[in-house]
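Q: Below is the structure, and that's it, no one-letter string:
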């Protein structure tokens, strides 16, 4: 049996407008997604199956198991991963494929241990969810009535013997083996499979199997393109130099002609080459003069050029492929400086402050995430002024569509390899499997302009030095062996793959990391990491006060976060019963994977910062406000630190099921207060008032590449709106900087009031367009402020796909939350403050008629929640 891995970058026409390539009649493709059935191997009954899909979704569709996301149903499906499953379909080959000289089966993704049979011949034994498998099948195919059968071995049964054979315990703290009914046997580390499937501290344990990505039958004559690499060797506004490498397979010797053209570029590049039967490589150099550059969100247009490459033989086009390229120079600058080592992203010669979040898979059942959900997830980042997402190492190397959308909308991607928080005992077989996995995915993703960095793993380096792994493994005498495995994998094997296959992109062995494989990078002191990126979890896990975000320094914050439950209307979707409505109920605890410890932290912080909420819905509301305040504090602090710190990626952008977590958008895509607050804190101009050393300092941060002029208006008022202090001044914001634009002793702005009786409102009004950036600041904790009951008036007028609602209050109203029933709606802003007598208008997207909308529309502010 012979098979090899072939990868390609497929751009979905639904996402990106593309010039249709010249038709290559020599290549034909057929998706095998119809007529599939499946069964439990030790059962008798075959049921209809959906491909792509997984066993659990097929069992749900056939009403054999209940939705595991609802109430306590997850507990009842743990038997599924202990069983073997079989899938089969009858394959009739389309005539345009059957007549081809070469026919291959292309499995984009098999999860995970899968034996594939075609007409009873075993053609493949797959053992890695992250790899693509391609098998030549011409000699085995009939025109009609071919049986394609896939036997999925239980990943638990395959890997339990590997666990039992080890002489030391593995380290995989997030593997919820007990929930899976296998005691403390954390087998996740043995499978090249998404780590979060085995559970995480925000996700369920649902270990899937199945045909999780599409299957194609591909027929071709003469030649077929394997992959293309457009290596951008040097890009400036004047010229882009590209080395194009086209790897293709030919089934005969002869002369081939490579032709490359790009929309918007007059030059057509051609090159002739003698080719041999088998794999061939043609390299050629391309130059684009005065290119339109690709910019990240907020800095400019993320321009994409469709580059179309064709291979011709005997005067006929054999194969053609179009790839959308963003021409840009994107580097990580990690160099010695006066404070340690810099760590920042430089795009087209400009230092860019990275603003964004960590991204996890959008569902435990990956094939059911729709293109519309992908687009909404990326647009929710774009619309919150983000320019970066970190694809975290316990999930998957995402679908092509994810990166296509990041390319299209200007979201830079920090891409982890799929390793997180665990020890992976290496064998030669596993090492080879991992190397091929890395090659597959680097080759698949390297043409995306959004790929900004390749990172070896999540938190494995810091785990060795800060989590007590050294001491634990010293007791078994295997520390040296496992440390060597770790360094071999993350400092050599993966680094070498990136160097060979994507040489212009920066590789970072772990996150967090400081540059030395044998030293801790996070100090635990005020300077958290002077040389690289940091995961600061003192706020939350260590009960540091939220104000501590203002003190902790690092060069780049790649993780930090704060938990909250989803809003009440979301909770009703998975915990609808009255008896569920207590954060310690069985159902709410099942949807809180941090356990009672995490719920205790939410309560502790809530009572530390606020007063006691009066009931369950208000506990949820105040918890959301608390989470938003915490992350707002962090983002503003990190941006004020610029250029010492040059990035802030909070944990986390999204959820994989309905749960209490650190996400800013819940599983249903509802924005939490944190997402609304992040949108404002990530604005390209940020006004950030703060008390420092007895002074009220007002910082203004600008990410713009040109200076901006405007007026700074600072008001200090009491909660009834009486202005106690006001100062207006004309200011010029330098490009790409953070500066104090106003400073005064705190006592001088209080107008005789106490600190807990006032609010600071700082506004920047831009010259010319009159755009206003505003921010409120309080000198004390909210629990020490006697907010007044507000009389909030709301008026609505029909507008577009919903209503414009104007909201105003007679007194200062903190955290105004608007809601209507259900979650099929969206508020353009929410959890906002209202200044007395200063109305705010927001848009609500809803299908409700006006009478029903006005009747349902509710509001509350913090004073109502006690």
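A: Nice, I can see it. Because the structure is a prediction, the values reported are computed rather than measured.

Q: contacts and neighbour counts: CA atoms only from here.
A: Will do.

Q: Now do the strands in the stretch 501-650 of the chain.
A: For the stretch 501-650 of the chain, applying DSSP state E, counting those that start in this stretch gives strands covering 506-508, 527-535, 553-559, 647-650.

Q: contact partners of the shortest one?
A: Looking back up the chat, that one is strand 506-508. For strand 506-508, the external contacting residues (Cα atoms under 8 Å, 6 or more residues apart in numbering) are 331, 332, 452, 453, 454, 455, 456, 495, 498.

Q: Next up, a structure to set beside the first:
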């Protein structure tokens, strides 16, 4: 029988053993725990030696850590042979180039954080008390060593050449996070057995032309000559036992796993059990949960170009979601993946992209997505670089690909394997072709051969896409808006400019903002919380700094902020506006556009980034605007008509399930021209008709707004408001006829009423208030979140706690004459 014995939790010693080092660790041995050794930065912080991030100097004081060689060691008792005649040391994650020593014996070296380390223990050491030592190379120095050996290759930014390491690329620096390369390990144990041992089985499925599905069970481990028994237990308890030596079963699917919004999932989960025996005696058993689902990526050519749409169980789906970045050191670490993904789903999202510059995530994340119905776009770990195809990297990456696909294939939430992030794009259009020497490899073999082969072998029922973005062909620009998926970071596509581009699928787009004010107060001393703060400037990693990321948009739209709090609010407000505009535009243009994945969901530190949720877990106003724009049913006013004419657009996710939903029903909207006082000066009804685009199925209903209602008016003092008939709970849509610089928004006034709802005060709007939101204080979603990111007309009511600070576009209007927040 297999026995798993964890390595000691306590008694670990850490010391600097070479490289650049630092006076604070010279001749010093740090006592720590196995848990802390997930990161050398955590070890140093816990010992009071060096925090990875300083409030005033960001990561500048800790850069030496990545230039230092480290040793981590512990006295261990190697299991006796009575625990099993065979014994291996297994480290689930070994991050950094490392030599593993047991006593005087070198068990092996390791160079990838993306596959476990495993080595047989010599019989001569069984039962002995010896020292286990992990000798880590300095991560930055190791990159430079490989670069000198294999030749320089372009990578994004001015960061270290991370293409020469199989670890989280973003730990070496990114445009949203610090440079904190480090080393560490986790999940260390001895695994002992005699006859055989099993690893978790890998489950995959293939859907056949006749509608049946073939479930394949790959038995993994050291099984020797043992007999194998494979059982498939259905959701209703029926047990299917496979014949000896048979590892697959074809059947008609009953209950299928569906994404959120399309039915329950609790009755869709199966269990696969593999049992080993020897002459009738039990040896080992392992089980794995899976569910049946048919996921397809339709990337066929059509009248526009190349489609990019997901079908789940035969039905198309508009993907709504965001990109997930990894935690760095302890910043942004997730303690409860189910709770995190419940909040994610509550945003209105049905897909998450695990971005290629980070790391593969634990089963707890994928389990949560399985249970909550969130589809996973899974990148392989490549990002914004050219990668060597030389050894040892070619073998490392092939091993990684097979290991990770086999590990994750059982999860029904995995909807796409993608080769990586912006590598082909960078080679194509960032001038990198010209910087490579003739014949120098750059990674294309991985994305076009190695990785799709690993998917075909280990998870043939899940689609593969070469890169993101990608047009579906190496002969077309990878960011072509008419073909495949696209990353929209174009200079002209900011805020309202998002409406100038309509991709088939937007897998990245975003707008930068700072963290919430309360988060900044927790992180920085008061003297750093000023406009133009040098401490905050050190946490601005994006190109051009604040002068490019913020100032042009603020200057164009808002009056100068009167204080730091208003500056933060203005910057966050623009992000919320940008995401609102982009999501509404993309959804209004379905089915040409069939996906929107925002950059980014989460954060790693209290710095400038594109996140919806800051590092402390507080929702930025953009989270509220996105939540409203991702509602299953949405009314919007968009310039989708001929020559950019304004139309009322009804968006309803039911149209992807009920294909003649818009043809079968009639929809009528009322459009009003309203003054800033709330007085209606003109009104008209607009019939909405099914919108057909290039022969694609209908996904919206639209109706053109009279030109006289949109042009030739007092655009500074009037705006449009649309409501749908017989839909009292559906939020109205608004369209302001002029830019922020021109619109004369009134001083915003909310009056407290005597009413209370769920402990919150009810406030009534006395004026038109554009895009109201409430400043977050707690880390939990505010109970008043339904009141956030609303445009109010006189008489509308909102909920908030007494004394809450709230903001709106009215506060920032150039016509406000410098009045402070109310």
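A: On my side now, so go ahead. This one's a predicted model, so the numbers in the text were calculated from it and none came from an experiment.

Q: Could you quantify their similarity as a TM-score?
A: After superposition, the two chains reach a TM-score (TM-score structural alignment, normalised by the length of the second structure) of 0.89; 788 aligned residues with a Cα RMSD of 2.9 Å.

Q: Just name the most buried of the strands of the stretch 501-650 of the first structure.
A: strand 647-650 (a mean of 28; mean count of other Cα atoms under 10 Å).

Q: start and end residues in the second structure for that one, please.
A: The alignment of strand 647-650 of the first structure onto the second structure (TM-score structural alignment) spans residues 595-598.

Q: distance from that stretch to the first structure after superposition?
A: Here the mean offset of stretch 595-598 of the second structure against the first structure after fitting is 1.2 Å, by mean Cα distance after the TM-score superposition for the first structure.

Q: which element is the alignment partner in the first structure of residue 434 of the second structure on?
A: Structural correspondence for residue 434 of the second structure with respect to the first structure (TM-score structural alignment): residue 471. In the assignment (DSSP states H and E), residue 471 of the first structure maps to helix 469-474.

Q: ok, now how distant is the residue nearest the centre of the second structure from residue 566 of the second structure?
A: Centroid-nearest residue in the second structure, with Cα atoms, centre = their mean: residue 324, separated by 1.7 Å. As judged by Cα to Cα, to the nearest Å, residue 324 of the second structure and residue 566 of the second structure stand 29 Å apart.

Q: again with residue 595 of the second structure
A: Between residue 595 of the second structure and residue 566 of the second structure the distance is 34 Å, computed by Cα to Cα.

Q: Please apply the same query to residue 617 of the second structure.
A: Separation of residue 617 of the second structure from residue 566 of the second structure (Cα to Cα) stands at 21 Å.

Q: next one: residue 251 of the second structure
A: Applying Cα to Cα to residue 251 of the second structure and residue 566 of the second structure gives a distance of 61 Å.

Q: neighbour count winner among those two?
A: Neighbours per residue, other Cα atoms under 10 Å: of residue 251 of the second structure and residue 566, the larger number sits with residue 566, 19 against 12.

Q: aligned partner of residue 110 of the second structure in the first structure?
A: Residue pairing (TM-score structural alignment): residue 110 of the second structure is matched to residue 126 of the first structure.

Q: what comes into contact with stretch 795-815 of the second structure?
A: Stretch 795-815 of the second structure has contacts (Cα under 8 Å, 6+ apart) with 557-559, 561, 569-570, 573, 740-748, 757, 759-766, 769-775, 784, 787, 816, 819-822.

Q: which of these count as buried?
A: Buried by 16 or more other Cα atoms under 10 Å: 557-559, 561, 569-570, 573, 740-741, 743-748, 761-766, 769-775, 784, 787, 816, 821, out of these.

Q: Just the ones of the residues you listed in strands?
A: 761, 762, 763, 764, 765, 769, 770, 771, 772, 773, 774 (DSSP state E).

Q: So which residues of the stretch 51-200 of the second structure form helices?
A: Along the stretch 51-200 of the second structure, counting by DSSP state H, counting those that start in this stretch, helices occupy 139-150.

Q: for the stretch 251-400 of the second structure, that is, sorry about that
A: So, for the stretch 251-400 of the second structure - with DSSP H, counting those that start in this stretch - the helices run 337-346, 363-372, 393-408.

Q: Ok, which of the ones you listed comes nearest residue 64 of the second structure?
A: Across these, residue 64 of the second structure has its closest neighbour in helix 393-408 (26.2 Å, Cα to Cα).

Q: now the angle between helix 393-408 and whichever helix or strand comes after the closest one, please.
A: As assigned by DSSP H and E, the chain's next helix or strand after helix 393-408 of the second structure is strand 414-418. Per axes from the mean of the first three to the mean of the last three Cα atoms, to 10 degrees, the angle that strand 414-418 of the second structure makes with helix 393-408 is 170 degrees.

Q: Pull out the buried residues from whatever helix or strand comes next after strand 414-418 of the second structure.
A: Proceeding N to C from strand 414-418 of the second structure, the next assigned helix or strand is helix 423-429, under DSSP H and E. Across helix 423-429 of the second structure, burial judged by 16+ other Cα under 10 Å covers 423, 424, 425, 426, 427, 428.

Q: Give me the aligned partner of the first one over in the first structure.
A: Spelled out, it's residue 423 of the second structure. Alignment note: residue 423 of the second structure maps to residue 460 in the first structure; criterion TM-score structural alignment.

Q: which residue sits closest to that match in space, ignoring its chain neighbours?
A: Leaving aside its chain neighbours, residue 460 of the first structure sits nearest to residue 421 (5.2 Å; criterion: Cα to Cα, 6 or more residues apart in numbering).

Q: Count residues in the vicinity of that neighbour, would you?
A: If you count neighbours by other Cα under 10 Å, residue 421 of the first structure ends up with 22.

Q: Residue 726 of the second structure too?
A: Look at residue 726 of the second structure: counted by other Cα under 10 Å, it has 10 neighbours.

Q: same thing with residue 715 of the first structure?
A: By other Cα under 10 Å, 18 other residues sit near residue 715 of the first structure.

Q: Would you quantify the distance from the nearest residue to it once chain neighbours are set aside to residue 242 of the first structure?
A: Nearest non-adjacent residue to residue 715 of the first structure, counting by Cα to Cα, 6+ apart: residue 726, 4.4 Å away. In this view, residue 726 of the first structure and residue 242 of the first structure are 56 Å apart by Cα to Cα.

Q: Show me which of those two is the more surrounded one.
A: A count of neighbours by other Cα under 10 Å puts residue 242 above the other of residue 726 of the first structure and residue 242, at 19 against 14.

Q: picking up where we left off before, could you find the counterpart of the residue nearest to residue 460 of the first structure in the second structure?
A: Checking TM-score structural alignment: residue 421 of the first structure goes with residue 384.

Q: dump the residue contacts of that match.
A: For residue 384 of the second structure, counting by Cα under 8 Å, 6+ apart, the contacting residues are 155, 156, 357, 421, 422, 423, 426.

Q: Next, give me the two most distant ones among these.
A: 357 and 426 (14.1 Å).

Q: I am finished for the moment; much appreciated.
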